[in-house]
Structure formats: structure tokens, C-alpha cells
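Enquirer: What follows is a predicted structure for the sequence shown.
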Amino acid sequence: MNSRKMRGLWASLGATVTAVALTLGGAAGAQAQNQGSSSAPLTSDVVITKLSQPEAVQDYATGAEAEHPAGAYPIADVEFEARLVPGTEQGGANDIRTNAGQQYVSGLDSTTDVDEQLPTDATIAGTTDSNGQINWPDVNSGLYVVTEASTPSGVIPADDFFVSVPLTDPAGSGWLDTIYVYPKNAHINNPEDPNDPNNPNAATKTVSNADALTVGQDATWTISSPIPRLATTPGDFQATDQFVIQDTFTDEQLLVLEDSITVSAPENMQAGEHYTVVVDSADGQTEVVIEFSEQGRDALAAAVNADANARVSVNITTTVQASGAIMNTAQIIPHSSQANDPVEVSANIAYGGYQFDKVSSATGDGLQGAEFRVYDNLEDAQNGAENYLKPSGSNDGTWTSDENGQVTIDGLRYSNFADGQEIEGGEQYQTYYLVEVTAPAGHQISGDIVEFEVTDAMVVGDDVVNVPTATGGFQLPLTGGMGTAMLTILGLAILAAVIVVARRRRANADVTA
């Protein structure tokens, strides 16, 4: 169990070394009233309200009902267990309501002093509801050690603390019918956490790939985490015992560029001194681990004391290796208690393709050998510019129809998904432009520019039709080779016929004369 010094609910009441001030929350003047007090109630209600740690460290609770501090919000699903310290119950050797009990409690320094005496099973247990509350009615008198047995991911457990039943009213004489306890936790939550609609303590992961239109280009992932606001005593926030950010990438999807990794942390923090960056590749995966040293965690605590909203960010650039919907998840361990249940934050990118058939207008058959290029804007497509898109892979950005006339273009960023978010329009929405650069044999090149969008792993488009090279009702003569020879022979035959006709006419003229 995590221990807490004997300050808890009672230190804020101006407690002295007297047992009454420590356990019952009374001032010195109340001691005589409580000496062996038979008037002290045998039961009280106890209400625990679990809150996130606000921007400023709070004073100890008094047991009275209080407003939630600004910036604190309730935390659900925290399991509490209370164990009665043996002998402090009614009639026990150290009955909390008697002088003997008060003297016993005055000798306790922290909850660890009684750990070995506590029962294995909890005396009382409960889990906070959506309002962060547990209501324990009619709790029997005694001294209890309260433990956070289980917390959600990202919620750093508070130390164990004492609750004394009954407890005097800090406003004056008398007893509290209901004892209110407000333990607060350092909390790094997920963006989707329903406890926190405004997400002031949310860890996030984002990705930048709007300009990376093809596989083979780079996407940069950013993990951002608040620095934990850990407070065990009034005063300053303290350093946690561990702080790690780690991310794992599948190599066939994303290739980590090791030199690109940067850590943005408070001023004057140096790699190797305040934190380490370890990149380990094995079994087709690459793991990046950023771990803060004790000196680094102290610097983080100093930063969050200077600015309660201070954060740590990590940037990792990767080269996109393949098409598909690629989800990447990072883990944040803000404290050793969260090592097996880290905060997880994710972002994703999506790349897909476009498929169509190249067919003849004459027969409807598929045409092999047509070549196409893809542009990211209409002007370059119209001009046949050299900056056509070139996804990495087996081709150089020129896509050729196969024996069935099918063309499969792959490795293009989704038109409607960029920087990890769906988009409906605007500058990031990407329309692609298809241009035929080489016609299939026996057909004319298509002059049409086809606009298309990639919104799935493979979008199937309309056929692209080519017209055969035949024109009118005749074939244009061949030129060169056999075509030239035939024309020459035909010309010589005509010339010979002309000569023969001319000679016959001359001969006939001579006979007539």
C-alpha cells in the first residue's frame, strides 16, 4: 500500500500533538469534551468524491462538504477499500472514542505503521460512480485505512489515507453526520474519456500527411502528453517515479526515420541527461522508447509547478511503405503504477487505389499496352508536366494496361482523409487527374483527362474508351518499305502505258498521211 503521513483530514484543523486533534479534527478546546466521550456517535456516513488534480495544490480536507476546486472534475471507476484498524472499534482496546484510542492514534506516523495489523479483506469497499462518488452509510466508529485498489488507465493512485469515524465539525462544536473526503489524482486521460468533456488533461496523438499524396513519402506522428500533477502534500507538485512515452511501428507499413525523432520538453532538458531515446527493431517492428531519468522527472515537476498545463511532445517521422488504413498507437506511462495499463493514444492514415478498364470503342475488348500518368492538379495534367505522381513500387509513375485491359493504380492518399481526419472539402481534399500518354496498338490516344477520387482501398472507375486508328471507308496507304515499292511499280506501269498509247497514235498518223 502507498502510505500517507498522519495529516490527512485533520492537519488542516490546526491539529496539535493531541490525539483528539489528529483523529477527531477538534481543536485543543474540544479535547475535554471528547475525553472518553460517550456522547460521540457510533456511526457516521462517509462520502468519497474522487477528483482530478486541479491546477493548484489544495489544502487538506476538513471533513466538511466543500465545492470542487476550479479545474477539477470527477473520476469514475476508481475502486476504494477501507480497512478497520483492529482495536479502534467500539469496545476495542484502542476505541477511537476513548482516551486510550486517542493516545494510540497520536503515536501513529503513517498508514504503514498499521499495515501488518490490517485485515486481508476490506471492511468496506465501493467504486466511484459517474459523479466520482462513493456513499458509505452508517460506517461504524473506528480508525480506517482507505486504499485505492484500482484506478482507470492514466489515473495515478493516491496514497493510502486515514479516515476517523466520528469526526468533529470544523465549524464548531458537535459532530459531522456525514464525513466528506476529496482525494485527488494526477490524471493523464485519453481524448475520449467520458469523465472529462473538455479534456484539459488529455494526451493526444496526431499525424501530418496532407502533403504526402503517395506511398513512399513521409508522415510525421506527434505524441503530446500533459506532465502529471502529482501532489501528496500541500505545496508543490512532485515528480513521479516513472515517465515513459513509447511507440511501435510495423516496418512493412511505416519505416521509422531514426534521425527525425525529436522531444519537445521544458527548457534546458538534454537528451542523454534528462531523457533517453532508444530505437529497437526486431521481428518486423520498430519500437521507439523515450524514458525520462530521475533528473528529467524532477525537471518535469519543476515545469508543471511553473505552468500547470505544461506538456511533453515527441515527433517521429516515418516513410509510408504500403497502401491501406494504417493505425498507429502510442503508449504513455506517467507512473510505475500504470506500467501494465498505460494511456493509449492513436492516429491513422489511409492510402488506396483506383482501377479501371481500357477498352476499344469498336469491339468493347480490353486493350493492352496503354500507358497512363496521374497528376494532383488539372493544370499540370493539361500541360503534360513532368511532376506526375510517383508512388514507390515497381513502376515509375507510369501505369500500363494488362492483357485484359485493366489498369490498377495504387499508393494514393485518400482524397477525403488527411492528417488523421475525414475531410469534406477545402484545400486538403484531393482530386486526382488521369492522363493517357501512350495509346494501345491500333488505336488513337485518348485526349480526355479523367478526374477521380480515392475514398477506399480500391475504387473502381468507368472504362476508358479508345477509338481505332481507321478513318472513313478506306485505309490510308502505307508509307515506307513495301508501300513505297508498290507505288513505284504502279507509277512505272502507268508511264509505260502512256508511252505505248503515244506511239500508236503517231503510227496511225503516219499511215493516214
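Expert: Structure received. In this text the structure is predicted, and so the values were computed from the model without any measurement.
Enquirer: C-alpha from now on. contacts and neighbour counts both.
Expert: OK.
Enquirer: Just give me how far the helix or strand that contains Ala330 sits from the chain centre.
Expert: Here Ala330, judged by DSSP states H and E, is contained in strand 324-333. Its chain's C-alpha centre and that of strand 324-333 lie 6 Å apart, by CA atoms, centre = their mean, to the nearest Å.
Enquirer: Ok, stretch 267-281 next?
Expert: With CA atoms, centre = their mean as the basis, the mean position of stretch 267-281 lies at 21 Å from the chain mean.
Enquirer: also this one, for the comparison:
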Amino acid sequence: MNLKNNRWIKKLGGIALSFAVLCTSCTPTFAATGSPDTSIERSLTIHKYRLEDMSHSTTEGTGQQTDVVPADAIPLPGIQFKVAKMQDNDHTKVDSTWNIQTVTTGADGAVTIRGNSNLPLGVYQIEELASPAVAVKADPFLVSLPLTNPAGDGWIYNVHVFPKNQIKPGPDIDKFVTELENKHDTADISESVKWIVETTLPDDVATCKNYTITDIIDTRLDYVPGSVKVYRVDTGKNRVLMTPDCYTVTEPNTANNRTLTVSLTDAGKKTAAKSLPNTKDKNAALNIEFNTLVNKNAEDSLGKPIPNGATIHYTNNLDIFFEPQSVPEDKKPEVHTGGINLLKVDADDNALKLQGAKFKIYRSEADAKKNINAVKDPANNAIDWEVTTDASGIAHFWGLAYGQKGQDAYYGDSTNYWIVETQAPIDNEGKPYNLLKYPVKVTVNSNSHAEANKIIVENIKHYDLPYTGGTGSLTPLYMGAALILMASGMSILFIRSKRNTEDK
């Protein structure tokens, strides 16, 4: 036998003893006790298992059905093997007179070739075919039919081999708010917020049995109907929008516990696979985007995070169900909103609370001075948000964004707003107080909504101006008229006296 073939045999021998395979002896051996009985039916059974930890596979197989497999070994269905008979005189070459068979393991992870006509005496090479769900396939190995028993004094006619390997892990999941990699943002009540679920794509995504993302929408958020978009993303971060036929959407409602469900269709799985292959330390991914509105329920948690997670449900192409993976609690993205309380009082007597004062709120002092671009009403985005003080002099703007993108609810910066009084309260004489002349700056943060931080706004009572008509105090007018008449009378007397003098 030439050197090349010797190296090849040595390699196969090493492969057969490698950690990935726990099987029969790779060197075909015929017992010294005599030739095998050709009348006994022969069979070859391949038992395929998966192991989470390959170090548990340390015992060489004997070819018997009673060979012990590790306790954590799990049968692996759907794996294909190519079985080829080797030439009797050269086990490195395939016997072309025997048809190569391709077999697939069943639900129990096993497959059997049976019958003497199917399995002539000889040596067979068993080669696992590639599966995108398997991390590293078992190395090819040789097995003799029949096989010498462990004692070396007889034959095993029904040979069992137990190749093992690891399957690839399921997809990972993460979630962001507003944009990729961002975990914190802020919003007004009724303002739309974009969420982005990111899941990695396994190598078998094109043929996997299930790829579904679920997201239970927080009660402080309202899903925006029809807002779902799905992108496939390659390892270079190139995003391609997928068409609606690539996925199905079940929108959240009361009956399904507010659960948004997005599942890839068969067409979608194949489309997603266009973003493969995965590379070292980089995986192709899906981005599932949708929008929600912050709703009135958020008023009960002002200054606190409104987190939202998601879960990936995945069954690989070997029909292996993976435990659903969710975004960890400490990695859930969140949105938050804040607010302020206004207390309207009399400027001279702060104990006097003023009802009926109305205010609008603005994001800049310039807009406030011009009375333009007021914050919109959460209940009706077509009109300005205007609040009115109640009998206790209280009004509030609850549901105002504060801080910036990337800042969490508790440690986000403050945000300034400006309030403008649009209607003065009425005093107990039925007269209006004076309106505030200038916008008042207010600050929103995680604690500004607290009762202890309410903003006191004083109003000055109206001024008593002079009467401009009617029956008011006329004494000054009468006195003026009398003086005028007296002056006129004296002037007449003076003129007459002077004329009399001149006549004389």
C-alpha cells in the first residue's frame, strides 16, 4: 500500500477515536475463531445524539446496542448519513459495485439498514452530511459488517454506532427604543415611540420550522396599528426592508393579552437567509420595528421607566424546539414621561386658592411669547393643550417628555418648558385678576410631578381705574364749573366797570 493511502487510513483511525464520534472500532477485524455465518441477517443501525457538553463523550463504542450513552445525550432526528461500501482489498476506495445509500435519522434519532442483500460482508464508511443546525458534524468513520465482538471470540451481526455532536445555539434577542443600541428615551403622553426588536439569524433559518417573535405591550403603551416593519440585516449592518408576504402579524388586543406576534413565513425564512452567511463573532439579524403611543395610564408612573421586552420562539430544521429566549430584565429598553403641578393663588394672600385660571404650555420661551407651537392636547392632537385650575387652585400638565435620548428615567436631565396664562381667574367680586404679563419657566424631571414640587403661580388683583362715564363721583366737575362761572362773572363785572369809567 502506498504512503498516501497509509496516511489516509491513519487519519480515519484518528477521526474515529475523536471526541465527535463514539462508535465502533474503525479497523475491520475478522475473528480468529473462523469466518462469520453468512446466513445470519446483518444490520447496521446509526444512533444520532446531540450533547451540550462533548467532553461527556469519552467511552469508545463496541458496536453493541447496549453501549451506554451519556445521560445528557438527546436523540437527534433529521440528520442524513451517506453509507458507502469500501473495496475489500483497499478500504480507502469506494466499491462502485454497491450503490451508495443516503439515510435519515427518525424521531428517535436512529436509522437502520437491514438485510444481507443490502449489506454484503465488508467494510462501510459512514459520513454525516452537513446540516445548518449542527455546529460541527461527526467525522467520517469505518465499520465492519459483521464486527468482531469485544472479547475477540465472536461476531456482532447487528452493529450499532453512536455518533454525537453539538447543535448550533438558537437565535439571540435584544431590543432598543427609537434607534438601534439605544435603551432609554422620553416622550409626551400621546407621542409615538419606535421600538426595535433585534434577533440573530441561525444558519438554518431558510428551513427552520418556526421563527416567531412575541412582545407583550405594556398597559401604559398603545400599539399603533399597521406599524410593523421587518428588515433583514447582514453582518455588514446593511438593512433591507422585507415585503409583507415574508411575515404574518397578530396585533395586540385584549383577547391575546396585548401580545404582538410576528412570524416568518416560508417565503420570509428564505428571504431572511439572503443576509447569511454568519461570520466569526458576527451574525446576520432581523430588525422588527413597530410604534406605540404613551397613553394616559402613564400618569400613574410619572418619572418612572416604562420598559418593554420581547421573546424569540425558535424550532430548528431538525424539529428541535428551543426554550424561548427573552430580553433580560436589566436590558429591556424603556421610555419615560414626567409632569408638573400648578397652584394658582392670590398674590396678597397665598392661602386664597384661585379657580378658573387657564394655561397653555410651550417648549421654548420664544414660542410662548408669540403664542405659537403650544404642546398639543393628549386627547386631541389637533388642538393646544390647555388646563384649568380647580376649586383647590390646582392644574397639572402630566405627560411631558424630559431629559434626552439615552438618559434613563431616574437620572435623566431636566427639561424646561414655559407656561402662559390664557384666562385669568375671577375674584369674589366677579372681577378678573390680572393676567400674567410674561411666560413662566417651569422645569420637568423625574420628581417635578410630586406634590412637594408644585409650582406656585400668583395673580395680582385688578386695579380700580377712574370712571369714564355714567353717574360716578361728579364733585370735582361741579367745582370746576363753579370756578369757571365765577371767573366769567368777575370778567364781565370788570369789563363793565372799565366802560363806565371811560364814559365819565
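Expert: Done, it's in. A quick note: this is a predicted structure, and the numbers were derived from the prediction, not measured.
Enquirer: related to what we said a few turns ago, could you pull out the buried residues of the strand holding Ala330 of structure 1?
Expert: 324, 326, 328, 330-333 (16 or more other CA atoms under 10 Å).
Enquirer: between those, which is closest to Asn404 of structure 1?
Expert: Distance to Asn404 of structure 1 across the buried residues of strand 324-333 of structure 1 (CA to CA) is lowest for Gly324, with 25.2 Å.
Enquirer: any idea where the helices of the stretch 351-500 of structure 2 begin and end?
Expert: Remark: helices assigned in the stretch 351-500 of structure 2 by DSSP state H, counting those that start in this stretch are 365-370, 475-503.
Enquirer: list the helices and strands the longest one packs on?
Expert: This means helix 475-503 of structure 2. Judged by 3 or more CA pairs under 8 Å, 6 or more residues apart in numbering; DSSP states H and E, helix 475-503 of structure 2 is in contact with no other helix or strand.
Enquirer: need the strands for the stretch 1-150 of structure 2, in chain order.
Expert: 21-22, 43-47, 49-50, 74-75, 80-85, 101-104, 110-114, 122-128, 141-145, 147-148 (DSSP state E, counting those that start in this stretch).
Enquirer: Tell me which of the helices of the stretch 351-500 of structure 2 is the most buried.
Expert: Mean neighbour count (mean count of other CA atoms under 10 Å) peaks for helix 365-370 among the helices of the stretch 351-500 of structure 2, with a mean of 16.
Enquirer: so how far is it off the chain centroid?
Expert: Centroid separation between helix 365-370 of structure 2 and its chain, computed with CA atoms, centre = their mean, is 38 Å.
Enquirer: So which elements touch it?
Expert: Against helix 365-370 of structure 2 (3+ CA pairs under 8 Å, 6+ apart) you get strand 415-423.
Enquirer: buried stuff in the strand it packs on?
Expert: Quick answer for strand 415-423 of structure 2 (16+ other CA under 10 Å): 415, 417-423.
Enquirer: and the counterpart of Ile312 of structure 2 in structure 1, what does it touch?
Expert: The alignment partner of Ile312 of structure 2 in structure 1, by TM-score structural alignment, is Ile332. Ile332 of structure 1 makes contact with 225, 243-246, 342-344 under the criterion CA atoms under 8 Å, 6 or more residues apart in numbering.
Enquirer: Tell me which of those persist in structure 2.
Expert: Compared against structure 2 with both residues aligned by TM-score structural alignment, their matches' CA atoms under 8 Å, the contacts of Ile332 of structure 1 retain 225, 243-246, 342-343.
Enquirer: Wait, Val450 of structure 1 touches Gly461, no?
Expert: No - counting by CA atoms under 8 Å, Val450 of structure 1 does not reach Gly461; the two are 9.8 Å apart.
Enquirer: one step back: could you export the buried residues of strand 415-423 of structure 2 as a markdown table, including distance to Ala107 of structure 2?
Expert: As requested, the buried residues of strand 415-423 of structure 2 are exported to a markdown table (distance: CA to CA, whole Å):
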| residue | distance to Ala107 of structure 2 |
| --- | --- |
| Thr415 | 61 |
| Tyr417 | 65 |
| Trp418 | 69 |
| Ile419 | 70 |
| Val420 | 73 |
| Glu421 | 74 |
| Thr422 | 75 |
| Gln423 | 77 |
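Enquirer: picking up where we left off before, reformat the strands of the stretch 1-150 of structure 2 as JSON lines; add distance to Ala409 of structure 2 and mean neighbour count.
Expert: Shown next, in JSON lines, are the strands of the stretch 1-150 of structure 2 (distance: least, CA to CA, whole Å; neighbours: other CA atoms under 10 Å):
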{"stretch": "strand 21-22", "distance to Ala409 of structure 2": "53", "mean neighbour count": "25"}
{"stretch": "strand 43-47", "distance to Ala409 of structure 2": "55", "mean neighbour count": "21"}
{"stretch": "strand 49-50", "distance to Ala409 of structure 2": "45", "mean neighbour count": "21"}
{"stretch": "strand 74-75", "distance to Ala409 of structure 2": "46", "mean neighbour count": "16"}
{"stretch": "strand 80-85", "distance to Ala409 of structure 2": "53", "mean neighbour count": "20"}
{"stretch": "strand 101-104", "distance to Ala409 of structure 2": "55", "mean neighbour count": "16"}
{"stretch": "strand 110-114", "distance to Ala409 of structure 2": "55", "mean neighbour count": "18"}
{"stretch": "strand 122-128", "distance to Ala409 of structure 2": "54", "mean neighbour count": "22"}
{"stretch": "strand 141-145", "distance to Ala409 of structure 2": "60", "mean neighbour count": "25"}
{"stretch": "strand 147-148", "distance to Ala409 of structure 2": "70", "mean neighbour count": "26"}
